[in-house]
Each structure stands twice: as C-alpha cells, then as structure tokens.
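Asks: sequence plus predicted model, see below.
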Amino acid sequence: MNDKHSIFMRETLTVQMRQVFPPDTNHHGTLFGGKLMAYIDETAAIAATKLARGPVVTASTDSVDFIKPIRVGDVVTIEAMVSWTGRSSMEIFLKITSENLLKKERSVAALSFLTFVALDEHGKPTQIPSVIPETEEEKWLNETAIKRAEHRKERKKESEDLARFFQKGH
C-alpha cells in the first residue's frame, strides 16, 4: 500500500490533442459523441495514473456535457486533471475545447467528470495521495467535489437497485 501523501493538482494535468477527420464524424459532419468519450476516458486514465503511479480503472463516467459541436477539421484539446481524491478513488475533471485553426476560433466544446479507482498488485483498491489545489479554478473544483461525490454515491445505489431488479428477470 502506498503511503498517503499529497501532490499538487497541476502535477496530474494531462493534455491530448486530436484533429477531427471525416471518418471521425457523423452525417452532420460533427465528431461522434462516442469517439469523444473514448478520448475523454483515455486522457482521464493518464491523469489518474499520474496520481496513483499504479494501475487504475474507470469506476464511472459521471457526466459528459456536450456544449458545442466539434466539426471536421477542428483540433480538439482534451485537458484532464485530478480534482479530488478519496481513499482509493479520485475524480477527474476534463475540459474539452475545439479550435478552427483557419478561422482562429476556439471554444469550450464539452466538460466531463469521471471517477477512477487505484488498484494494488492484487487488483484491490489501494490508498492514493490527496491533491492540493492552487489556482482559483482548482480550488473551486476541489471544494465542490464533495457534493458531486455524494451525488455519485446516490446514483450508484440507484444503479445497483436497478441491476438487482433486472437480475430477477424483469
């Protein structure tokens, strides 16, 4: 088990960039939502691994809010950072921007939160460091995370209840 210590949130910052090509898009000429979700999960996993320095798994995709369409030719930037930690779980915040390089137009296209869990060598949850926010944005994300964590717990219980319902053959 790792000793619990703290690291700065910025130390988990992970940035990936992709250009959107026609095969990445739907019949509207915009990026497939599922494709963006795959980019989000991949980038979040890297940020989570930077914190845990060991294996991590996605526990839940808490939210993906699509704000603006991402079009063919745009460059997508996915920024991920660990915004909060529990004992073995962590919340990852992602900001997704799209940029039309020819028009020099850049805007926030989506926002997302995911939860990851750190695992030990036996595949069991293991203790992770806490994160220290520095900027106003980081402090806001960290301070508001408790409310999101409570919401996640409620939603997970509802999902477990629903799974039991369907397990009974309904």
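Replies: Noted; the coordinates are in hand.

Asks: going forward, measure contacts and count neighbours with C-alpha atoms only.
Replies: Fine.

Asks: gap between the biggest strand by length in the chain and the chain center?
Replies: Longest strand of the chain, by residue count under DSSP state E: strand 105-118. Distance of strand 105-118 from the chain centroid (Cα atoms, centre = their mean, to the nearest Å) equals 5 Å.

Asks: over to stretch 85-103?
Replies: 6 Å.

Asks: any idea how far K104 is from A52?
Replies: 37 Å (Cα to Cα, to the nearest Å).

Asks: before we go on, here's another structure to hold up against the first:
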Amino acid sequence: MEKSIKESQVVMHELVLPNDTNVLGNVHGGRVMCLMDICAAMSAYKHARQPVVTASVDRLDFLASAKKGDILILKSSVNYVHRTSMEIGVRIDAESPFTGETNHTATAYLTFVAIDKNNKPSPIPKIKTETKDEKRRYERAKKRHLQRRNNRIK
C-alpha cells in the first residue's frame, strides 16, 4: 500500500509565552525541539496509523530567533519511508502577530520507527511522490537515510 505525502502533512501553531523564553526574550531551543518532535510525531502517526517512536534527530538548524509573543508555525510531513522507519521534515516559521511578517526560524529532520504490540519495529506503507518538490525531498531524504545507516554506532 502507498500513501500520499499530503496525508501526513501537519500544521501546528504555538504562541511563544514568557515561560518559553530565555533572559533575552528568545524562545528556548529546547522548547523548539520539543515542539518539532510533537509535530513530526503527528505526521508519523498519520502515515503509519500505529504507535511510533523517535529514533533520531538527523539535523536541527536554528536559523533565526523567535521572540515572546511570536506565533510559531510548524509544518511537517513524511519525506522518505524505509521498511519500518520514516524521515519527517519539520519547518518552523515565526510570525509577528502585529505585522504579519514571518521568518524561517528552524528546520529539522527526524526519524521515527513504527512499533507493533510487542514493541518490535513494524512495516509501514510506502509513500508516493506526486510533485517535483516531493520527488526532490524524497531523493534528498533517501541520501540522508543511507548516510545515517553508514554512520550508525555499532
């Protein structure tokens, strides 16, 4: 069975509150990481339709800061699927609620593994790429998957 990438897309919105920030008024990096993991997990659940666990964070780039009062817009979807694992891409933009201006704040790639009732890795549906952008993201994710496999600690 194949599923479209659109079926796994998630968009979340989160208001940056004072307890989410450091002394400079910027959102804590750990808070951003937590939100990315939640958003990515929802995409993984939507694709696999079974329990999933975070296996790794391949890369997390903080590109700009988000401030107290900003609205974080998180977008995630499946980029690549192997037999029991999948790479989820997450992008965060910070939007000023006063001007509407947005800044690309962070990007990450997370790997999730589907788990069966015995806590063993479980097969998941393949994805079908329908657009040029989806095909490009799939090919790049496939390369990252191979790099992760080659770099695993044994």
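Replies: Nice, thanks for sending it over. What you see is a predicted model, and the numbers here were worked out from it, not measured in a lab.

Asks: for the two chains, what TM-score is obtained?
Replies: With the length set by TM-score structural alignment, normalised by the length of the second structure, the two chains reach a TM-score of 0.96; 154 aligned residues with a Cα RMSD of 1.0 Å.

Asks: rewinding a little: looking at A52 and K104 of the first structure, which one has more neighbours?
Replies: A52 (25 against 7; other Cα atoms under 10 Å).

Asks: aligned partner of that one in the second structure?
Replies: By TM-score structural alignment, A52 of the first structure lines up with A48 in the second structure.

Asks: assign the residue mapped onto L101 of the first structure from the second structure to helix, strand or coil.
Replies: When the second structure is aligned by TM-score structural alignment, L101 of the first structure is paired with P97. Three-state assignment for P97 of the second structure (DSSP: H, G, I helix; E, B strand; the rest coil): coil.

Asks: check contacts around P97 of the second structure.
Replies: P97 of the second structure is in contact with G69, D70, I71, counting by Cα atoms under 8 Å, 6 or more residues apart in numbering.

Asks: residue closest to the middle of the first structure?
Replies: For the first structure, the residue nearest the mean C-alpha position is L114 (3.8 Å; Cα atoms, centre = their mean).

Asks: any idea how far V27 of the second structure is from Y138 of the second structure?
Replies: 30 Å.

Asks: also P121 of the second structure?
Replies: 35 Å.

Asks: between the two, tell me which one has more neighbours.
Replies: The neighbour comparison of P121 of the second structure against V27 (other Cα under 10 Å) goes to V27, with 23 against 17.

Asks: now do the helices in the first structure.
Replies: Using DSSP state H, the helices of the first structure run over 33-52, 136-143, 145-167.
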